[in-house]
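Novice: Structural data only, the sequence is not supplied:
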C-alpha cells in the first residue's frame, strides 16, 4: 500500500485555531521507553516522551507544512486490540510492518498487498485499524489522522483514537484531523469529547509556506507590492513583499507575507528559474530578516524550514558566477509555413514519437498551439474548436513596419542596456508603435475569410503561442498577454492581434529573457485562435500529479478553481480564497481532500459539483496519459512529471456548465 500524506496548500485564513489544547492540557512527558542512544526498535507499544516519538518518526511525504513528523500506528483487533507504533523510517507503509510482524506464528496470515488494501481500509470487519500520529511543530499540534480514502466508521475512529490517546504522553492534547471530505463527514459523528481540528484550523496556525525549494544568494530588499509600479529590481535581488504582486520582474528569491497558490505565475516562474520562493506570515516585520535588510544574504527554502545568513560581497559574486542561469537557446523559427491550420493539423504524429512531433510543430506554431493540437486530437477530451496562425505573420508584421531595425537600435543603446527605467520606457514606446502599425492586407483578407467561414458571429480570442513559452524547461508562465476581438468591428480584431504580438516586448517579459540570456530577436509569436469565454461559471488550473509528493507514492490531481468573474484563480485579490483540493482519482472511492474553500460561494458549498469534479478528473487522467510519451514515464522520465492544465466550466443560460480544457504544458516541479 502506498503511504498516505496530508496535503495542505497555502492560503491565508482568518480562522482561529480553536482546537488547541488549553494551558492545563499542556503535554507532559512520562518515562521514556528508550534510553538515550538506544537503537531504533521495530516498534513501541507506547510513547513516553519526545525522544520515543522522534526515534520512530519519519518525515511525511507531504512537505507543504513544515516541521511535520509522523509515526504510523496499527491496532490489531484480532490480538486483543494490541497497539503498535511502528518504526516509520524503516517501514514507510503499514503493510510492510504488518506483513513482517503480525503475520503467522499464531496470528492470521496477512495476504497480498492488494488484498490488504481492499480489506484494511474499506471493510467494516477489518482486522487492523490504521492511522498515524503527526506532530505539527509550527502550530504545536498532535493529531491522529487516517488515510484520506479510509472508510472507517466513527466507532472505529473512536476505538483507535482512545487507544492512541492512552498510549502516548501527548494524549491530553491529541486531536483528530480529518484528511479528506469523506473522513470529515464521518468525523461529525464522533463524540464531543474527541476534538476535531480541520485543515483550515490547522493551517491557520502555520506561519511558513515553502513553495519552491531552492537556495540563492542576493541582496535582501523590502518592498510594498504597490511600490513595484515605480521601483525597479535587479536580477540579483531577494525581495520581501507584503503581498503577491500583479507583476514582478526577474529576481533570485521571493518572500511574501501573503501566502500564495502553488500555481501562481510568480511561483511557476520561480520554479523555472530554480530560485527560492516562500510565504512567511509577518515577513515585513520579521526581526531576522529586517536585521539583514540591504545586505548580501544566502536564502534557503527547505521543505520543513528556511534559513537566511549574511555573506560577503566576494562570496555573493562568486556564487553568481557559479550559478547564473545557463543560456537558453530557443527552437529556431520555421518561417516556411504560411497557411492557417485547423488545430487538429498542427501536430501530426506520423510514425514518429509525440515528443518529436511537438518539437517539429513548435518552430512554426509555438508551444501553446502545439500542445492544444494534442489536446484536440485526444479522444473524449473537451476542447474548443480552434485554428493556428503561424509565426510567419508576426515576422511579416515586424519586417514591413521596420520594427526589427528599431529593435537593433534599442539593443545597441548603452543607456537602454544599463538602466531598467530606460528599458521600461523605451519598450512601452515600442509596444505603442506596434499597436498603431498597419497590418498586411492579404493577411487581413485571409483571416476575414477564415472567421466568416468557420466562426460566423463569434467573438474570438487571439492567444499567444511563442517559441519561448509552454516549453519543457522554460514554461514562462504569464509572460505574454492574449486579447479578444469582435469580427463585427474589424478594427477591434486588428487591435487584439497587435496588442497580443506587442506583448513580446513587455518589460517583465524582456527581463525574463535577459535573465536567461535569450536572444530577443529569436522570439516569434504564432496565434492560437478560438471563440472566447465571455462569462464562464468557473475557471481553474490543475496539475496532473500531486506537487507535494515528489516520490510519486501519493498520486493525485491538484486542483485550484474559482467561480467565474473578476477574481483570478492564480492571483486572487487580497482576501479572496479559492477552492483547492487533492483528488485521488485512481483510488477506490475517489477521495477528495479540500485544502481551502472559496469565500465567493455560500459557506458549505463548493465551486464545482461532485459530477463536475469527476468530469474534470477524467480529463486530467486523459491528459496525463496522453502527454506521457512526450514528457512522462513513456518518454523515459523517471523523475517528476505533471502537466499544468487550465480549464473552464461554461454553459449557456439554463444549461449545466460543461468542462472545456484551455491548455496544457509540462510543469517544472517544486524543486529539491
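Specialist: Happy to help now that I have it. In this text the structure is predicted, and so the values were computed from the model without any measurement.
Novice: okay, CA-based contacts and neighbour counts for the rest of this
Specialist: Fine.
Novice: how near is residue 304 to residue 271?
Specialist: 18 Å (C-alpha to C-alpha, to the nearest Å).
Novice: Give me the more crowded residue out of these two.
Specialist: Neighbours per residue (other C-alpha atoms under 10 Å) separate residue 304 from residue 271, with residue 271 holding more: 25 against 19.
Novice: what's the distance between that one and residue 535?
Specialist: From residue 271 to residue 535 the distance is 31 Å (C-alpha to C-alpha).
Novice: The structure to be compared is supplied as follows:
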C-alpha cells in the first residue's frame, strides 16, 4: 500500500480534537491544538523528498478537500487548517513524493511546478500568474492584503479596508481566483478585460457574474476587514467578511466555493474569515437555503449575521475629528461645555456644544447626538465600557487631545493652553447676525407661506409649507396648519421688558464665569417668559388660529427659529416643541413655552460658541394637529451615505413613539440603506442594526413601506434641490412617522449636513 494514502483521521466534537482511525509509525498526526484564531494545527514528523497535504472532510470516508500543504524536512512539520474549528470536521494528512507530485487544482501543472515556477502560481486553484501591480492569486500575509486594499464605506462600517476578488469559471471544477489591487483596478470588469484578457462586453460580463445562479460563470465580491470586531469566543480582535454586491443573491453552492478558495489562498493573513449576507436580498436567499447553510456551518463554512457583526464591535466611528477639553464622565447633574470631552453612559436627550463625545451605548448616524457632532465638527464615537477603558480611565478629570478615526481613537493628555488655542481656532472670529424679517405681522396658513418666507417664520415652518406643495403618493400626508411669525415673539419680548432683563443677566460677570449661576439665571428668564403678559392682539390672533381647527383638536406647537434647519447648520434638538391640549386653556400658554426655549442652556451655549447675537435670534411657531399614537417613527437622508455614486437613501426607524433621534432607555433603532443597485428588484435593502424593541427576525417597517418611503424621499430631494440653488453634495434630512391608520406622514425636512 502506498503510504502517501494512509490517513490519520481526527474528529472535532465541540471543538475538541479526538484521534480516530489508522496511524503510521513513520508519521502520525498528533491531537490538534488550536492556534490563536482557533484554527486546528496538526503536527507530523516530516521527511525531505515529500510534501504534505492536510485534507478536511465532513465525513470520515470523504470526499476530501486539501486545505493546506507544505514541503517536508527533517523535523516536525505543522499544518494548519484554513478555517477555525467547527463542530464536525474530519482530517487526514497525505504524504506525497516530490518525485511524483499531484495536481491538486487540476490545471495541468503539478503542485511543485506551481511552487517552483519563476512566476509562482497558487496550487489551490487554476488562476494564472499576474503582475503584483495588478493583484495576486494568493495572499501570503496580512501585509499582502494591506498592499492591495483601499478604504471604502459599507453600511455600518465607514472607511474600512476592502480588497476586491474575482473568481472566473466559478461554475466549473477549475475556478480561477484573483485578488485585485484597488489602487489600480476599481472595477471587476475592467480588471478582467485589461489584466486577464476577457473579451466579452460589460453587459456580457455582468450577465455571467451577477444576479442569476443559473447562468452564473463568475463571482465578484469584496473582503472587508473589520478590525474592531471582537469574536465572542475571546480570540484576537478582527474579522474579514466575504461579501457580494448587495443586490446579487449568491446561492450556497457558490458561497461555499468562494469561501473555500479564498480561505485556502489567504490562510496566512492571521485573520479569520466569514461570509456576511449583507443585504435583505441575500438574507432572503440565505433563509430559503437555511438547511444547506446550517449543515455547512458544522464543517466547512463560517458565517456572521449583521446584528452580530456590528454588535460585537467595541468601537464605532460616528464623526471623525479632533477635540481638546477636559475628559469627564457625565453624571447628569454637572454642567458641560465646549471645553469638555464627555463620556455618556446613555444617550442624552439634549446636548450642548462639546469638545468631544463618547457614548457607552451605540448611536446611529442620524441621532441628534451625531447630527450635533457633524454640525460642530465634534469627534464622536461609540466606545464600549469607555469609563473603564484603561486608555481613558486614568485621564478622567484631565485635559486631553481626543481624535476619532476609522481605525480607532487616539487620546493623550493636553495642556490648558492647547485647549484654549484649539477652542479659539474653531470659533467664528466675528459676531453673527441671524436674518430676522419682522415685516410679516399676521398668522398665515401654510398654503400662504413660501420657501422665501423662512426669514419671517423659520426654516422649519417654510419647509413644511413647501412639503405640502409636493404631489405625494396615495397613503402619504404632510401636516397642515399655520405659521406664527417672528414678529409675535419680538413684540411679546419687548412688551414684557424681557430683552432688557436678558441683557442685564448677561452683563453680570458671574453669568460667564460660573456655569451654575448661568444655568439658574437662564432658568429664571425662561420662567419670566412663560409667565409674561400676552398683549390682547396676540391673544386674539391665537384664539382665531385655534378656532380654525375642529373642536377638541390637540395642537402640536413646534419651534421654528432663524438659526436652525439651515444650510450647514441644523440646530437639531436645540429648541423645544410642545403639544397643547384643550384642557390647558388659552393657546398662548403653550406658545410661551416654545418661546421660552430660545433661552434653554444648550441653545444659549451653542449661540455663544458661534458668536450668534442672542437678541437677533427669533422664534416662530408651526402649529398643526397633533398625532396621537404612531406605529413607527424615524429619520432619513435623501442620499446614499455609503456610496453616493448609487442612488440610495439612509433610514433609521423605531417602533411606536420611542424617538430615533432621542431614544428612551437606550433603545436601538432599525438602521438600513435602501438603494438602487441593479439586480432583480428596484431597491435593495442593507440593514446595519435591527430594532431592540422588535422580536428577533421582525423589522419596524416592511419592505413595501421602505420602498414607499424611498420614493417619497426622491420627491423631497428633487423639490428642494433647486430651492437651495443646486449645492454640491446636496441632500435633505427628514423626519417621518407611520400613524395608527398605517399612513406615512412626512413631519419635516431640512438640509443634511455632510
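Specialist: Happy to help now that I have it. A quick note: this is a predicted structure, and the numbers were derived from the prediction, not measured.
Novice: tm score of chain vs chain?
Specialist: For this chain pair, the superposition-based TM-score is 0.86 by TM-score structural alignment, normalised by the length of the first structure; 616 aligned residues with a C-alpha RMSD of 2.8 Å.
Novice: Give the equivalent position in the first structure for residue 508 of the second structure.
Specialist: By TM-score structural alignment, residue 508 of the second structure lines up with residue 413 in the first structure.
Novice: tally of neighbours for its match?
Specialist: 12.
Novice: Show me where the stretch 401-550 of the second structure has its strands.
Specialist: With DSSP state E, counting those that start in this stretch as the criterion, the stretch 401-550 of the second structure has strands at 408-413, 444-445, 476-477, 482-484.
Novice: my bad, should have said the stretch 101-250 of the first structure
Specialist: Under DSSP E, counting those that start in this stretch, the stretch 101-250 of the first structure gives strands at 128-136, 141-145, 175-176, 208-212, 214-223, 237-241.
Novice: Out of those, which one sits most buried?
Specialist: strand 208-212 (a mean of 29; mean count of other C-alpha atoms under 10 Å).
Novice: Give the aligned range of that strand in the second structure.
Specialist: Strand 208-212 of the first structure covers residues 315-319 of the second structure once aligned (TM-score structural alignment).
Novice: how much distance is there from the matching stretch to the middle of the chain?
Specialist: 8 Å (C-alpha atoms, centre = their mean, to the nearest Å).
Novice: And it against the first structure, how far off on average?
Specialist: Stretch 315-319 of the second structure, aligned to the first structure and superposed, deviates on average by 1.0 Å (mean C-alpha distance after the TM-score superposition for the first structure).
Novice: Correct me if wrong: residue 271 of the first structure contacts residue 477.
Specialist: No: judged on C-alpha atoms under 8 Å, residue 271 of the first structure makes no contact with residue 477 at a distance of 10.3 Å.
Novice: so what sits against both of the two?
Specialist: When contacts are counted by C-alpha atoms under 8 Å, 6 or more residues apart in numbering, residue 271 of the first structure and residue 477 have no shared neighbour.
Novice: before we move on, back to that, now tabulate the strands of the stretch 401-550 of the second structure in a markdown table and tack on mean neighbour count and distance to residue 10 of the second structure.
Specialist: Formatted as a markdown table, those follow (neighbours: other C-alpha atoms under 10 Å; distance: least, C-alpha to C-alpha, whole Å):
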| stretch | mean neighbour count | distance to residue 10 of the second structure |
| --- | --- | --- |
| strand 408-413 | 16 | 40 |
| strand 444-445 | 16 | 79 |
| strand 476-477 | 17 | 62 |
| strand 482-484 | 27 | 76 |
